[in-house]
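[1] Sequence isn't available, so here's the structure alone:
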């Protein structure tokens, strides 16, 4: 264990399957470094409000930011223009039919203010294994038999941990997020974990809540 330069500890994970308490993050939300992307560790991480996020040339970094960006499914915001899109036959939705393609497209998507992608080949392989176990899920958006958008994440049964979205046509990823929210609202899911703030998510109805409150939702089950 070392400090981050401001007196906060940085935990270096070993082969032992454990994480420190999320209260031990630094100001940016970094909790721990190292470990692996095994199925067991990833599941333990998500169940405890922790997620991996790192560059290809970096050690594995584990995060639990405070505040936490979340979307309560029943609070999804649908603009008038998006409402017209939803009522049209512009897009078609499938679920879990091409998970690998969705994660590949998310890795290729350009993000404002970011160089490269955190969806490394190692990350892809790890989440593909979770998909085969039925834990990771994808939503695919089609137009004229062409995949034009989608999202993927981890389904904990009462919380959906959103990982990434992509859109090759305007409104395609919004369509996927709205359809996901509507399904989760019907199934009485607590929330969608969006992890970090973006203006796009805020416009879709997401909001920041204290990590302590997020952890309470996470543990309700």
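    All right, it came through fine. Because the structure is predicted, anything quoted here is derived from the model rather than measured. Numbering: from 1, shown residues only.

[2] When you work out contacts or count neighbours from here on, use the C-alpha atoms and nothing else.
    Fine.

[3] which non-adjacent residue is nearest residue 17?
    On the basis of C-alpha to C-alpha, 6 or more residues apart in numbering, the spatially nearest residue to residue 17 that is not a chain neighbour turns out to be residue 41, at 6.3 Å.

[4] Pasting the second one now:
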């Protein structure tokens, strides 16, 4: 059994294919670091690895097998959600805000209470690291607002033609689903064929996501990292939701 690698500031990430699951008791854990060093988060995503840990822990870097992903074409837009989408699109006081206040969306995700979960993995260090990615054009927020107040949303990471979903929040029914519907429609318009959802959950299953082998995910990731024709910055609004109506 190989050992889990401790990473220094300039150390490369291990290849998840050749250094997969060094400790069977924690499947998917590939490396550990004392903190998130500058530039490390971008390198991790392009290697198929992401951080997931809690306060007072070292930074834990993961590449699970299987990997939960959403093909945007398979997003499940139920009849009840379509009704909600139609009302949202017709309501002049409702808005879809893209990259308008990245920090507010991340903070909302961090403070949202979740079933069977104490605390949050979105630490202050995570907020700072993803904000730096946002400033570099590689992290994005999609917020759902009504009368100027945020009621739901998500944030994600993007490299090339690959999107990595991170976290969602919802203060009103279906608000986070509206954000995911918008992201899925945008992905379809821009030939993005996979949204990484990382961990398998019943909620993600209900929205159309499915697990695939790590080998398949990593192969798809490498082809998706090629230079893409996606326009930057992201500039879409709620009219993109018409795709599902």
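    All right, it came through fine. Remember, it's a predicted structure, so these values are computed and weren't measured experimentally.

[5] about what we covered before: what is the burial count for the residue nearest to residue 17 of structure 1?
    Applying other C-alpha atoms under 10 Å, we find 17 residues neighbouring residue 41 of structure 1.

[6] if I look at it, how far off is residue 25 of structure 1?
    In this view, residue 41 of structure 1 and residue 25 of structure 1 are 18 Å apart by C-alpha to C-alpha, to the nearest Å.

[7] after superposition, how close is the longest helix belonging to structure 1 to structure 2?
    Selection of the longest helix in structure 1 by residue count, based on DSSP state H, yields helix 172-186. By mean C-alpha distance after the TM-score superposition for structure 1, the fitted helix 172-186 of structure 1 averages 0.4 Å away from its aligned residues in structure 2.

[8] Quick one: average offset of the helix or strand following that helix versus structure 2, please.
    Using DSSP states H and E, the helix or strand that follows helix 172-186 of structure 1 in sequence is strand 191-195. Following superposition, strand 191-195 of structure 1 is found to deviate from structure 2 by 0.4 Å on average (mean C-alpha distance after the TM-score superposition for structure 1).

[9] quick one: the helices in structure 1?
    Secondary structure of structure 1, counting by DSSP H: helices at 39-47, 80-87, 99-108, 121-132, 172-186, 199-203, 211-220.

[10] Quick one: the ones you listed as CSV, columns for distance to residue 67 of structure 1 too.
    Output for the helices of structure 1, formatted as CSV (distance: least, C-alpha to C-alpha, whole Å):
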stretch, distance to residue 67 of structure 1
helix 39-47, 16
helix 80-87, 28
helix 99-108, 25
helix 121-132, 25
helix 172-186, 21
helix 199-203, 14
helix 211-220, 5
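
[11] quick one, which of the ones you listed is nearest to residue 31 of structure 1?
    Each of the helices of structure 1 has some distance to residue 31 of structure 1 by C-alpha to C-alpha; the shortest is helix 39-47, at 10.9 Å.
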